[in-house]
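Engineer: Whatever this is, show me its structure:
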Amino acid sequence: DIKLTGVPNQEIIQAPTPKSVSILPNHFRNVKPKLLVKEGDIVNIGSPLFFDKTKPEVKWASPASGQIRTIQFGARRVVEKIEIAIKDNEKISFPALTKLNLESLDRNKILDIILEANLFTLIRQRPFNKVADPKDTPRDIFISGHNSSPLSVDLQNLIEQERDAFQTGLTLLNKLTEGTVFLTLRSPIQFENVSVQTISGPHPSGNVGIQIHHTKPLKPGEVIWSVNAQHVITLGKLFKTGSYDPAVIVSIGGSGATNPSTVKTITGVNIGLLVEEQNLKEPARLISGDVLTGKTVENADFLGFYDSSVSIINDDVKRPFLGMLSPGSSRTKYSLTKAFLSFGNKAFNFTSSQNGELRAMVPLNAWEDVLPMDIYPNPLYRAILAQDIEEMEKLGIWECDDEDFALCSFACPSKIDVGGVVRDGLDLMEKEG
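Structural biologist: Below is the predicted model of the structure:
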């Protein structure tokens, strides 16, 4: 594990009510958004904001009730941001379902309800880790109830607190696959309509891709769906209450946080609102997501749709003069060797400095040491650079996602963005069909 200072207190507190929220269409992989609203329109919680041109039945729900304040476009008029000024708490409602009603529903009816509620975007698929296609029937569905990434929310505690809604979500997801719903937890909890398995060990043990690899690996031509544990609760509440609950639990921590905490807020909340209690003094790097896979953001930006943490680290962009000749030993610096052999559970005060720049690749097994998959990352990396699709398939790229290679990027002595290259390879595979 990467032990960081500023671990959040896991007691959940209510965050201040935001004045606006935002959905960021360009954060969704391979989605071509088509707007259903314009600036000035009034929307309710659950109202459709846009749809994917390649899958018109898949729409994105508004996480707030109010007025469309801003629609921001990028190059070629690509929609980058839809900001909603919150005015009230009006929701689009559907008939609530009892347990007996839910058990009587077939797959098509459940899909219709999720699509009509504009919440199918909560379901992602492997390969490619993108919004799933409702026309597909997944081989299996995987849910990770253990978040092993640094400074993350304790999902197991949250699942226990929202047990009824989580069970409802599991029941409906079980009807969407002819295979098995696999739920991976840190310690066992009994649920119906699901295969519960436990996992232990350091990060990336909580990544759903790692769990798929060690449970039932993905083969070419197969499709697996995955759902974030918090989104299972959201789907469960949709069927239990008849409306979309946009609540999300977010951890706020890191070396730059003065009051590391876990808060309850809503999807798409403003980053500045979440960190205003942290009294940031030194130059700080704000990250929507964890420090390994998140995106750098500013106070004026908004939380990513699938993110459940805000990481704050000190922003160090200075390069030490003659750093390679500085006195002392490697004991004064962080390294994988020292982390595993010497410091035990000591927490580190990381900054944004990567201690060097991109350099020649040296195969020292640094990637292999932190990738718990039966995949050879070095040959796969070379095959991707060569755009050798046949070799990429042989080396198992269908099982991969860039988040599973984040530790390889962190450990790489050559400062190579291994995860980014894997993402390029997956994009090429999808483009070539």
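Engineer: Please count neighbours and contacts with C-alpha atoms only from this point.
Structural biologist: Noted.
Engineer: Centre of the chain to stretch 140-150, how far?
Structural biologist: Centroid displacement of stretch 140-150 relative to its chain, using Cα atoms, centre = their mean, to the nearest Å, is 10 Å.
Engineer: Likewise for stretch 163-180?
Structural biologist: In terms of Cα atoms, centre = their mean, the centre of stretch 163-180 is found 20 Å from the chain centre.
Engineer: With stretch 24-39 instead?
Structural biologist: Its chain's C-alpha centre lies 18 Å from the corresponding centre of stretch 24-39 when counted by Cα atoms, centre = their mean.
Engineer: So what touches that stretch?
Structural biologist: With contacts defined as Cα atoms under 8 Å, 6 or more residues apart in numbering, stretch 24-39 is touched by 48-54, 67-71, 78-82, 129-131, 304-305.
Engineer: Out of those residues, which sit inside strands?
Structural biologist: Under the assignment DSSP state E, these contribute 48-52, 67-71, 79-82, 130-131 to strands.
Engineer: Make a ChimeraX selection of whichever of the contacts of stretch 24-39 turn out to be buried.
Structural biologist: The following ChimeraX selection, which keeps only the buried ones among the contacts of stretch 24-39, applies the criterion 16 or more other Cα atoms under 10 Å:
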select :48,49,50,51,52,67,68,69,71,79,80,81,82,129,130,131,304,305
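Engineer: can you give me the strands in the stretch 1-150 of the chain?
Structural biologist: Listed in chain order, the strands of the stretch 1-150 of the chain (DSSP state E, counting those that start in this stretch) span 12-14, 20-23, 33-35, 42-43, 48-52, 55-61, 65-73, 79-88, 123-126, 130-131, 141-144.
Engineer: Format these as a markdown table; extra columns: distance to G206.
Structural biologist: Output for those, formatted as a markdown table (distance: least, Cα to Cα, whole Å):
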| stretch | distance to G206 |
| --- | --- |
| strand 12-14 | 21 |
| strand 20-23 | 26 |
| strand 33-35 | 31 |
| strand 42-43 | 36 |
| strand 48-52 | 29 |
| strand 55-61 | 27 |
| strand 65-73 | 34 |
| strand 79-88 | 30 |
| strand 123-126 | 16 |
| strand 130-131 | 18 |
| strand 141-144 | 6 |
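Engineer: Let's see this one next, to set against the first:
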Amino acid sequence: MAQNMEMRIDIKVGLNLRFEGAPEQTLLGRVVSDTVAVQLQDYRGLQPKLQVASGDRVLVGQPLLQDRGRPELVATAPVAGTVKSINRGARRRLSQIILQADGAESVPFPTFDSRQIDGLGAAKVREALQQSGLWLALRARPFDCVASPAIQPRALFITAIDSNPLAADPAVVIEARREEFIAGVSALAQLPSGNTYVCLAPDTNIPLPQNARVQRAEFGGPHPAGLPGTHLHATGLEVRREPDLWHVGYQDVIAFGSLLLRGQLDGERVIALAGPGVENPGLMQVRLGSALSALPVPHKEMDKQVIAGPLLGLAKKADYLGRFDLQVSVFPAGASVRKSGGIWRNAALRLLATPRTSESLPPVVRPHAGMLPVEVFERVWPYRTSPAALLRAVLIGDPDDAVQLGCLGLAEEDLALCNLVCPSGQDYAGALRRTLERIEQQL
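Structural biologist: A predicted model of the protein is given here:
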């Protein structure tokens, strides 16, 4: 039987932030939201064409929309019910589909046993992903867009580590669904021409299928040790302009394994509900796209704001969970969200750095006198390149220099710590996205 390859990477720089209200790593219950949202902002690169109208009945796994140029790419319903509303944003672009959940009927999909899954082949794996809508969980670098079905990936990164503050421990979630996770990894590993890297925290007891092309990659150290950009960079793979390095989250791997074993689309995820505004922080099972108003908050006696998404990178005030949101945090109303940089506290919250970092740098405090800005960035920059030149290139919008300096392997979340520690409050994450869009337009 083929043995898994193993690698261990220790991230020496970064920043771990600790807040009050860390979640107990225990599933506390299940929340049933009467309405859920499918949000188009979660699917970069998709050109949507509606397949339903307001008032239509839908089943779990039924297509709601498809890509105009690639009709095999569909977004499917995570619940059974009725299309409550179809919302549009600027220039009448489709932005959101709201579903009223009132049933459990599901579109049936083919089932396979574990031995069959091991030998499915890339074509059948692609077919299952596309028909179920789970293909949209695959994201590609560069550009961090929906993976193209016309491309065979050189490598696949399965993110089974989360170094964001107040996040759920992936090992806890995976342990409860070992069979589905192993099945999902086994199937997805048939897609790339090269290795599938299952990225984990050190010494994590997460099971893997016995496959020589499935590599166990452990990442230790502070945030951003849990980000796909860090994992991709650590392998030393060249990032080309063709988006052929893919990544996928561990709960989507579980959902795909469940689809193959059970023949039904799993429209639920486990999230961390945490923060100083939650009395009993822990893990909750929720529907994809659940309304935040359905969650059991607020509890403590304070004015609050509820934030969806990781605190370092893409945290946002919203009415519904996004497709990739695996945490919801509740903070005092006075806390502010820095653009693409995270949520920060008023004086009531504690902000600490781990011993691996030389000092804590709250965003409201400038570095001490005499420290050059480049030194600030180097303390949170885990990549081989020097940060100063790249950050300058994306700020001025120079795509040629940015490519030479390594921007193609990055997404906004990878520059969130630079936003945080920047003494002048620059939005490097937003500048990176604009630069990537210019590069993509040139292709």
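Engineer: if we can go back for a sec, quick one: which two of the ones in strands among the contacts of stretch 24-39 of structure 1 are the most distant?
Structural biologist: Of all pairs drawn from those, the widest gap by Cα to Cα lies between Q67 and K130 and measures 28.6 Å.
Engineer: Quick check, A104 of structure 2 in contact with V58.
Structural biologist: No: using Cα atoms under 8 Å, A104 of structure 2 and V58 do not qualify as a contacting pair, with a distance of 10.2 Å.
Engineer: Pull up the overlap in contacts between those two.
Structural biologist: In terms of Cα under 8 Å, 6+ apart, A104 of structure 2 and V58 are both contacted by the residues 79-80.
Engineer: Neighbour count: the two, which is higher?
Structural biologist: Neighbour tally, A104 of structure 2 and V58, criterion other Cα atoms under 10 Å: the higher count belongs to V58, 25 against 10.
Engineer: K91 of structure 1 versus the alignment partner in structure 1 of that one, what's the distance?
Structural biologist: V58 of structure 2 is assigned V43 in structure 1 as its aligned equivalent, the criterion being TM-score structural alignment. From V43 of structure 1 over to K91 of structure 1 the distance is 9 Å, taken as Cα to Cα, to the nearest Å.
Engineer: So for these two, which residues contact both of them?
Structural biologist: Counting by Cα under 8 Å, 6+ apart, the shared contacts of V43 of structure 1 and K91 are S65.
Engineer: Leaving out chain neighbours, which residue sits closest to L27 of structure 2?
Structural biologist: The spatial neighbour of L27 of structure 2 that comes closest, neighbours along the chain excluded (Cα to Cα, 6 or more residues apart in numbering), is L283 at 4.6 Å.
Engineer: and that neighbour, what does it touch?
Structural biologist: Taking Cα under 8 Å, 6+ apart as the criterion, L283 of structure 2 is in contact with 23-29, 168, 270-273.
Engineer: how does it look with 10 Å?
Structural biologist: Contacts of L283 of structure 2 were listed using Cα atoms under 10 Å, 6 or more residues apart in numbering, and they are 23-30, 167-169, 172-173, 270-274, 326-328.
Engineer: Just the ones of those in helices?
Structural biologist: The helices, defined by DSSP state H, take in 172-173 from the contacts of L283 of structure 2.
Engineer: Could you pull out the helices in structure 2 for me?
Structural biologist: In order along the chain, structure 2 carries the following helices (DSSP H): 114-118, 122-132, 170-175, 178-188, 228-235, 250-262, 373-378, 387-396, 399-404, 416-421, 428-442.
Engineer: and these as a markdown table, adding distance to P362 of structure 2 and mean neighbour count?
Structural biologist: Formatted as a markdown table, those follow (distance: least, Cα to Cα, whole Å; neighbours: other Cα atoms under 10 Å):
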| stretch | distance to P362 of structure 2 | mean neighbour count |
| --- | --- | --- |
| helix 114-118 | 48 | 17 |
| helix 122-132 | 42 | 18 |
| helix 170-175 | 27 | 19 |
| helix 178-188 | 38 | 24 |
| helix 228-235 | 23 | 21 |
| helix 250-262 | 31 | 24 |
| helix 373-378 | 12 | 16 |
| helix 387-396 | 20 | 19 |
| helix 399-404 | 28 | 17 |
| helix 416-421 | 8 | 26 |
| helix 428-442 | 17 | 19 |
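Engineer: Between those helices, which one is closest to V364 of structure 2.
Structural biologist: For V364 of structure 2, the closest of the helices of structure 2 is helix 416-421, at 9.2 Å, according to Cα to Cα.
Engineer: what span of structure 1 lines up against that closest one?
Structural biologist: Residues 406-411 of structure 1 are the counterpart of helix 416-421 of structure 2, counting by TM-score structural alignment.
Engineer: quick one on the thing from earlier: which stretch among the helices of structure 2 comes nearest E359 of structure 2?
Structural biologist: The minimum distance between E359 of structure 2 and the helices of structure 2 falls on helix 373-378, with 10.7 Å, by Cα to Cα.
Engineer: counterpart of S152 of structure 1 in structure 2?
Structural biologist: Per TM-score structural alignment, the equivalent position to S152 of structure 1 in structure 2 is A167.
Engineer: show me what contacts that match?
Structural biologist: Taking Cα under 10 Å, 6+ apart, one finds 22-23, 25, 161, 271-274, 282-283, 309-311, 326-329 in contact with A167 of structure 2.
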